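Asker: Predicted coordinates and the sequence they were generated for:
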Amino acid sequence: LDAKPIPGTWSTRQVVCHVADFEPIYADRMKRVIAEDEPTFFGGDPDVFAARLAYEQRNVDDEVQLVESVRGQMVSILRTLAPNGFRRTGNHLEHGPLSLETLLSRITGHIPHHVNFIKAKREKLGI
């Protein structure tokens, strides 16, 4: 879990922690787009999170459980929306206006994006 076979990349544990840290951030953004009129979102530097949030000491099972819980809650909320609810927007300070549909697309693609990194690491390790 902690091997870094590709220089300059995160370990599998760090990738899982990153996903677990940003899942609630995206959930908060989506909730705010649903509940508020054009809320503002702040960015977050993934490398700063990795450096300062004890990624090396965190339990992977706990992190996965957090992702599952947050996603389960969001599924329950999103199922209640009418189709036009997905067009509601918020304003990201770095990326500008983002619709709920865009936020949802980004977060649902987040895990598959990082799974590719994990697969590359495993291949380098011969696993």
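Answerer: On my side now, so go ahead. No experiment lies behind these values; they were computed from the predicted model shown.

Asker: Please count neighbours and contacts with C-alpha atoms only from this point.
Answerer: Noted.

Asker: quick check, distance from the helix or strand harbouring His113 to the centre of its chain.
Answerer: Applying DSSP states H and E as the criterion places His113 in helix 100-125. Averaging C-alpha positions (C-alpha atoms, centre = their mean, to the nearest Å) puts helix 100-125 9 Å from its chain's average.

Asker: Does anything pack onto that helix? Which helices or strands?
Answerer: Helices and strands touching helix 100-125, by 3 or more C-alpha pairs under 8 Å, 6 or more residues apart in numbering; DSSP states H and E, are helix 12-35.

Asker: What is the helix it packs on packed up against?
Answerer: Packed next to helix 12-35, using 3+ C-alpha pairs under 8 Å, 6+ apart, are helix 46-52, helix 60-78, strand 89-92, helix 100-125.

Asker: another one to put next to it:
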Amino acid sequence: MRLNSIGKKEYHPYYKTYLDKSNAEGGIVEGLSQNSEIVASFFSDIPKEKHSYAYAAGKWTIKDVLLHIIDTERIFAYRALRIARRDKIPMVGFEQDSYVEHGFAETRTIENLVNEYKTVRQATISLFSNFSSETLLEIGEASGAPFSVRVLGLITIGHENHHIEIIRDRYL
């Protein structure tokens, strides 16, 4: 999907970084499928001694980051579903730090988290596979900003790519 075809009324400028990192030129479903393999492999290949590593005090561990990616994908898919079904009630934001704090990623193995990631991704692929081209253009409101269904799919991909870049730069 060509990012230059995305209208500025489909997202808040804050999310442009994620859109730019979405690498879904073949379409949202193909992008979700391709990135699933990349992300699962990336996290599976991280040495075990790094799984609980945080690059600074108060920063998330690698397991926390993966759980954050999973939780955020669930939230973005939920938003896409509501917008696709033309639910016009604005959706509030979410407090990502609270999700990490109460997600207890440290009690889990990276294998367990990767399996959950794959399961959530399959559900997201199934959801987006059944949206029509018209549905992908539906716009709703979340976190006080407009979002189209298609932008939520692209942001999902770009968000995880963003975090992989951070892990490569600061954790490994």
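Answerer: On my side now, so go ahead. Just so you know, these numbers come straight off a predicted model, no measurement behind them.

Asker: TM-score for this pair?
Answerer: The TM-score (TM-score structural alignment, normalised by the length of the first structure) is 0.82; 122 aligned residues with a C-alpha RMSD of 1.9 Å.

Asker: re the thing from before, so which of the helices and strands packed on helix 12-35 of the first structure comes closest to Pro5 of the first structure?
Answerer: Shortest distance between Pro5 of the first structure and these, using C-alpha to C-alpha, is found for helix 100-125: 6.0 Å.

Asker: Compute the inter-axis angle for the closest one and helix 60-78.
Answerer: With axes from the mean of the first three to the mean of the last three C-alpha atoms, to 10 degrees applied, the angle from helix 100-125 of the first structure to helix 60-78 works out at 160 degrees.

Asker: average gap between stretch 17-34 of the first structure and the second structure?
Answerer: Taking mean C-alpha distance after the TM-score superposition for the first structure, the mean distance separating stretch 17-34 of the first structure from the aligned residues in the second structure is 1.3 Å.

Asker: In the second structure, what range does that stretch match?
Answerer: Here stretch 17-34 of the first structure aligns to the second structure at residues 67-84, judged by TM-score structural alignment.

Asker: How far off centre is that stretch?
Answerer: Relative to the mean C-alpha coordinate of its chain, stretch 67-84 of the second structure is positioned 7 Å out (C-alpha atoms, centre = their mean).

Asker: List the buried residues in that stretch.
Answerer: Under the neighbour-count criterion of 16 or more other C-alpha atoms under 10 Å, stretch 67-84 of the second structure has 67-77, 79-84 buried.

Asker: sorry, back to before: from the helices and strands packed on helix 12-35 of the first structure, which stretch is densest packed?
Answerer: strand 89-92 (a mean of 20; mean count of other C-alpha atoms under 10 Å).

Asker: Report the distance from that strand to the chain centre.
Answerer: On C-alpha atoms, centre = their mean, the centre of strand 89-92 of the first structure falls 17 Å from that of its chain.

Asker: what sits up against it?
Answerer: Contacts of strand 89-92 of the first structure with the rest of the structure, by C-alpha atoms under 8 Å, 6 or more residues apart in numbering, involve 29, 32-33, 37-43, 97-100.

Asker: repeat that for 6 Å
Answerer: With contact meaning C-alpha atoms under 6 Å, 6 or more residues apart in numbering, strand 89-92 of the first structure is reached by 33, 38-41, 97-100.

Asker: Which residue in the second structure aligns with Thr89 of the first structure?
Answerer: Match for Thr89 of the first structure (TM-score structural alignment): Ile139.

Asker: Ok, His110 of the first structure next?
Answerer: Checking with TM-score structural alignment, His110 of the first structure has His159 as its match.
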